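> Based on what follows, work out the 3D shape:
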Amino acid sequence: MTRRPLCMLCLILMLSMCATDWAGIPLIRGNPLPENAVSWIEEHPQATLCGEVIQTTENEFSQSVYLSNAYLIYQSQKLSIENVKVFLKQREEVPAGTVILVSGKLKRVEEKRNPGEFDSQQYYASQHIYYLLNNAEIIEKSENYSAYRQGISQLREYLAGVLGKIAGKEAGIFQAIVLGDKTSLDKEVKLRYQMAGIVHILAISGLHISVIGTGLYQLLMKTGLGIWGSGFLALLFMLQYGVMTGGSVSTMRAVCMFLISTGAKITGRIYDLPTALAVSAMMILGESGAYLYNSGFLLSFSAVAGAGIVVPAFTRTLEKGKEGRTGKLCTALAASAAIQLTMLPVSLYFFGEISLIGIFLNLIVLPTVGVVLGSGVLGMILGCVNLKIGSLMIFPGKILAGFYEKLCMMAGNLPFGTWIAGQPEIWQIVAYYAVLASAVLLLTYRKKKSSTSDKEKDKVQEKNIAGNLRVRKYLSLFLICTALFLISWRKTESFSITCLDVGQGDGIVVRTPEGNCFLVDGGSTNKSGTGQYQILPYLKNQGISRVDGILVSHTDKDHISGVEEILELTAQKLNSVEIGCLYLPNWKTPPEEWEKLSQLAKEAGISVKQVKEGDCLKAGKLEMQIVAPLENASGINVNEDGMVLQVKYGEFTGLLTGDMGEETEQKLLEMGDLEDVDFLKVGHHGSHYSTSQQFLDKIKPEYAIISCSSTNTYGHPAPEIVERLEKAGCKVGFTMKSGAVTVSWQKGKIRLKGYLGNYI
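Predicted structure coming up:
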């Protein structure tokens, strides 16, 4: 590294950025806007602001506009709020570069509220966006706009249309690969690619820039333009290509490295990958420091670092093995594994899982994806002239795209295709990379040969070198195994019940130290994709690869919408978390939603069982006693006939009440089925129709959680219920205030902790 001073300088700068963030200086995270602007927005969310349109996106549901250099008018002053994403109430033509005056309701971009959930606040902060303007109306707009940016946008839209016509059902894949446009990409296809570990080919990356940029450079060289002319034109074109394809972080990284590579050719300098990688990272971070915690940024750079630094160390060592050469297949497999090893901590930190089958599938996909990209580009260009010629040119890529889909479907059917290890701690990531770096240094270590000309001594030295290489190979393998152990180690968890923040709904995860896990309800009425975006990410984040059972208290949407998603994904082989059984309340006349859940479970190959009062589910030390539904429950009133669970683990007792109201509470009191509990999941989201004083006097909970949304229109939780709980000496946690709330029990101690704060 001493021979790479620029690389070292960039690394030091990045470490300094991390250090300032850890010290609490808000350069990377947090809201950097002036305090007076933040305070004014909180007091006046209905606001009018002005800004320049930089991009417009549309889907079948809405139109959104990205504004740059946006500002508010406050006390005759312009308060800058940097960039803003505006969701328009009605569709309107707003070309890029137009300055608009728009009115709507400003809302701070929400922080993630559950472990494993996508961090939209950090994602938008990378684009200097800290507020969203919802339900907006354009009051006034300028007649002038940017002909260049609007032209780029229209060109992208036109080319996407051409690909749509010539690529048929694979249009979404080609639009993603060639133009970076994923709006038409089928959700199911994207999930299949993710599970197969080849989703990276759908993003504009170094492969795309290399194929297109290098191809263009060589073509221009053949025209006699020379190094300077060819390099300059290739750079200019690739910069425009990066802008047209959306300017994602992987695209920016690839374009920056292509710029440095081409610059080295033009000036006659040697291209050094570590230096180019570090300089590219600082160029991106200089534009927005928030990228330092961006998953796309870290995955892109770790993949290139693996390909450029770790892969050569692995492959060179294999080629110098005992047999002299190991074969192309073994070398390629080692290269694929080396990249995955480099990306492993980043993947686990953000997603909690990694595709194992992807190591093998990339051996097939990476050598052929250039054909898909090349045929897509040529087909698109020729399609602008003649659609039939374009269709003919893109045909080889369509065949390969269809083949990739078959590979993905095959990967989804494999039982051990994905490894769910959970999110590692920061110290584990640091230790992992330190040990992996030691293994790479050991493999790349080269001892200088003796200068003596004695042939006998040279032979002895060669034998010693071969022996040392063998020792270093085994020692490196041991270090890699040690690194894998470090990153996969998880401390023994205490028994816990976690109420996820799913908005207006319920989603409860019960876990034991022995590894048993149950999901009780899972749904929301004000959040879509609860199963995919809150429940499954949480399970993967915690390293939970199997849920022993899903228990549904009743069939209101705010309790089952996420469960339905999970069952549908499982049936489509798009869920890597194994589901053991679905437990439904035993009702005489179950509603349509009950039947739908049962059918979905059967399609997914999941057994379905009906439970009623008196039944007991056991898993190791965990006992889940069914307190309701009562015998002969009809299921007509799903709230009052819902499932109620008494959870016991060791000396801990909890009560999960679904949406049970005072009517069922009274019945249970009369039957004498209730006892003192340590924890209560408050019924019906804290509604004043539940949790009666008589009920509380009987169960005497010490801790309670209310799951509800801060924006609900039902008045949940009712103030009198909160007051009643507090007067009973109960410590109460709220998902609307603390995000996911967990009650844990270990060695007789109970703790209540919110994800967004400390212990409650």
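> hey, let's count contacts and neighbours off CA atoms from now on
OK.
> contacting residues around the nearest residue to L88 once chain neighbours are set aside?
Leaving out its chain neighbours, the residue that sits closest to L88 by Cα to Cα, 6 or more residues apart in numbering is A136, at 4.7 Å. Applying Cα atoms under 8 Å, 6 or more residues apart in numbering, we find A136 in contact with 86-89, 102-105.
> Another sequence for comparison is provided below:
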Amino acid sequence: MSILSRIPIPCTEITGRPVCLLAALVVLFSILRGLLAPPGSIDLSSAEGRYLLLSGEVLSKETTAEGYGLQLGYITFLEKNEGNTSPYKALLDKLRERWPRKGRIRVFLNGSPDKTLPYSQKPDQADIYRACRIGSRVTLSGKASIPEPATNPGQYDAQKASYARHTYLKLSDVTLKGTDQKHGNLFLNALAFLRLSLRKGAEQVFGSRNSALISAIVLGDRSGLDAETRQLFQDGGILHVLAVSSLHVTLLGLTLYKILRRLRQSFLVSALASGFLVVSYCLMTGSSYSAVRAGVMFLLWLGSQITGRTFDRLTALGAAAILILLRQPLALTDAGFLLSFGCILSLALLEPVFSDIWNPRHALSRRLSGALALQAGVLPCILWFYYQATPYGILVGLIVLPSMSLVMFFGTIGILAGLLIPLGSFFLTSARLAGGPCGYLLDLFRLLCRFAQRLPGDVIITGRPSVWKMVLYYACLLAFCLIIRLPDRKTFLKNRKKIRFFHAGLLLSLFLLMLIQRKPAFRFTCLDVGQGSCALVEQDGLTMLFDCGSSSVKDVWRRRVEPALKFYGISHIDLLFLSHADGDHISGAQELLSGMHGMLPGAACFRRMPPEGISSAQTGDLTLVQRFSAAQAGGIRIGRILLPQTDVTSDGPGMAEVIAAARRFNIPISTVSEGAEFQHGQLHLRVLSPSPGRMTGSDNEDCIVLSLSWKNIRILFTGDLEKEGEEKFTRAYQDAALFSPPRGHSETNSRTILLAGHHGSRNATSEGFLSLVRPDLVLISCGRNNRYGHPAAAMLKRLEDRGLPCFRTDQSGAFCLTAD
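Below is the predicted model:
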């Protein structure tokens, strides 16, 4: 008899849950759908930046911190009076041919102007928001754009997330051309009006400090959260409490259900009333995946109460998955969907096993066992999407999660009372008193997260794990759970101490499996930061960042640079070079330093520093120390910042802010000039500019220019070098052997990569400079459709005449070169 035949197969578990089996088939269908028709297969790029005239039915309305939003469906693209041969007519033909049947368009409308920035605000479009009623058909004209795809490693793919919800275009700069004057869906319009009123009430009741958090927790609107609060809750491991989920739905629905039952109402009446409340709440908060999942499960629980049948959590979970995936198959790739369902699966499948092993006897130990089971179940998914783990999140959650019912209660009472504010100041005072405890609880959450931030190891950056690691992780965890749940498990669990030791060792080994990453010997990445510059170099444990800024991407550090570093598993920037003080080269560094926080005494980071040192006749000895500053932001630390040694180094508020923040957190700052060299194994770094004898007085032209060599690869970083500075540079190195092949390599097997100066401007990368450097590839870091016209046509013509290949971040995203 084989060993497989002796393993009991839980046939009753499968046959007793046909919905779960059907859900598994739907998941398989969704996977095949994603493989056969990936989101990027729909090409609507021809509509980018074009003004379209269209009509559609308003499916939903929303209010955010930035303004208002509409979702349009059943789209019809309309013609303009431009003739049948116009380019617009050709565009319409393409759109009508390629537009998906279920395609939607998201419309952005301007909110109330910010009085502090009157010169940069557009007029309020609340009148359009009010005129467009849900269920009515409207005609709009506006500027079309496609959702932003991920162009960097680790970047959030807004395009994939939008396509999963059948939203294929965005419309801004909108003009309302007409409506059908119908009242539309009265129920949905009432919910949209209620959400807008509640959001305004939250701002008055809870003030600017807490209104964004209350709106996120109660109304599911996280658009008003500032980057600092979002980072604080993420580092504390409790960001998930800001998403509408089972906690919110159960609290509202179950509370009403129990009240009606105590009032001696029938099961049917109580279930209908609480079910109506839950459905209305889910629709009002935006119908996120977690809200829909929680709502479906709660409705099925109500059904079990009416019929007197047993509620099965896995069956309800399977039904929710079927409902979502049949409508939106690509939801299977969404972090919110996977984590929401993963949490319930972990509690249903792993928590009983953990309880059998650890046998918790007290409420606190039971909560801890459940939290560990939940974390063990969703850890690979968290690392796949967020590239980091927060070990103290379990402990913070033990205090936060039980308190969330109070936050929801007082927060809901406060914003509901805010609806009465127009009746008089007395009601404003009463609403603030009613919601007062909520503010104190939120302050407690902030305090706990800040304390966790200051502990060593608060954020462990792992990078994205390999698929085979995730498969092995779940296979080992599932095999262990099946063994524990064997029919004779009572005999198996008699030796509980050994089982606990083995269980703890297994969990630790699986975590270390996800933590350990094999990195290449050398990796160079030129990130797409829009109209700016940022390049990353990794070599044998050393990490260097060359510039970090953008003038076209808001929050460039949080949106572009930080995700790339965490995707690669980088937690330390050993050397941060800032070529000069322009915002498109340092704004990301400003953002990183402004988000840093100190650590508790003794929590400073020590790590082996492989560099042999960097020195210069002008700057003195700059040998790198082993002790990093204790300050960090999101788990990332800086070893040293290097600036150009010029008379204009600290000119401008941006660079002054960088220097002040670095000094505040004891991050070493050094200035470098021509002659500074750095050797680390086979990597050689040389500073070529600025030079005391070639100063022009221009910030751009006196920037840092670096030459990096590794084996047969040479990379030249030129910052914003152009015009007179480039001419002086060319004359200074005309007779030098600087750009000859690296030692031990010939012309045929060596490669030189040039980062074009000043984002490919007309006056940079001249003929003389190209003749001196003799690059094999030119990289141009510039923004899409930027207002400066970069890269200039004259510069591209020079490259074309020489037959030089050109890689542009505005067209192809990040450039990555990996070598072993």
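> What value does the TM-score take for this pair?
TM-score for the superposed chains, counting by TM-score structural alignment, normalised by the length of structure 1: 0.89, backed by 718 aligned residues with a Cα RMSD of 2.6 Å.
> Check the secondary structure at the aligned partner of the residue nearest to L88 of structure 1 in structure 2 for me.
Matched across to structure 2, A136 of structure 1 falls on V174, judged by TM-score structural alignment. Here V174 of structure 2 is recorded as strand under DSSP: H, G, I helix; E, B strand; the rest coil.
> One more: H790 of structure 2?
coil.
> Isn't it up against S781?
No. H790 of structure 2 is beyond contact range of S781, at 9.0 Å (criterion: Cα atoms under 8 Å).
> Need the overlap of contacts for these two.
What both H790 of structure 2 and S781 touch, as defined by Cα under 8 Å, 6+ apart, is the set 759-760.
> Geometric centre of structure 2: which residue is closest?
Nearest to the mean C-alpha position of structure 2, by Cα atoms, centre = their mean, lies Y156 at 4.7 Å.
> how near is that one to W557 of structure 2?
Y156 of structure 2 sits 13 Å away from W557 of structure 2, taking Cα to Cα, to the nearest Å as the criterion.
> Equivalent analysis for P123 of structure 2, please.
From P123 of structure 2 over to W557 of structure 2 (counting by Cα to Cα), the distance is 30 Å.
> between the two, which one's more packed in?
W557 (21 against 10; other Cα atoms under 10 Å).
> What lines up with that one in structure 1?
Checking TM-score structural alignment: W557 of structure 2 goes with G531.
> and the nearest residue to its match once chain neighbours are set aside, how many neighbours?
Setting aside the residues directly before and after it, G531 of structure 1 is nearest to G562 in space (Cα to Cα, 6+ apart), at 3.9 Å. Neighbourhood size, G562 of structure 1 [other Cα under 10 Å]: 29.
> got it, and G697 of structure 2?
Count around G697 of structure 2 with other Cα under 10 Å applied: 12.
> any idea how far L407 of structure 1 is from C384 of structure 1?
For C384 of structure 1, the distance to L407 of structure 1 - Cα to Cα - is 31 Å.
> Tell me where the stretch 401-550 of structure 1 has helices.
426-444, 455-488, 530, 536-541 (DSSP state H, counting those that start in this stretch).
> mind putting the ones you listed in JSON lines, distance to Q75 of structure 1 and mean neighbour count included?
Below are the helices of the stretch 401-550 of structure 1 laid out as JSON lines (distance: least, Cα to Cα, whole Å; neighbours: other Cα atoms under 10 Å):
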{"stretch": "helix 426-444", "distance to Q75 of structure 1": "45", "mean neighbour count": "18"}
{"stretch": "helix 455-488", "distance to Q75 of structure 1": "54", "mean neighbour count": "15"}
{"stretch": "helix 530", "distance to Q75 of structure 1": "42", "mean neighbour count": "28"}
{"stretch": "helix 536-541", "distance to Q75 of structure 1": "44", "mean neighbour count": "24"}
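> Columns distance to E60 of structure 1 on top of the ones you listed, output as a markdown table?
A markdown table is the format used below for these (distance: least, Cα to Cα, whole Å):
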| stretch | distance to E60 of structure 1 |
| --- | --- |
| helix 426-444 | 41 |
| helix 455-488 | 42 |
| helix 530 | 21 |
| helix 536-541 | 26 |
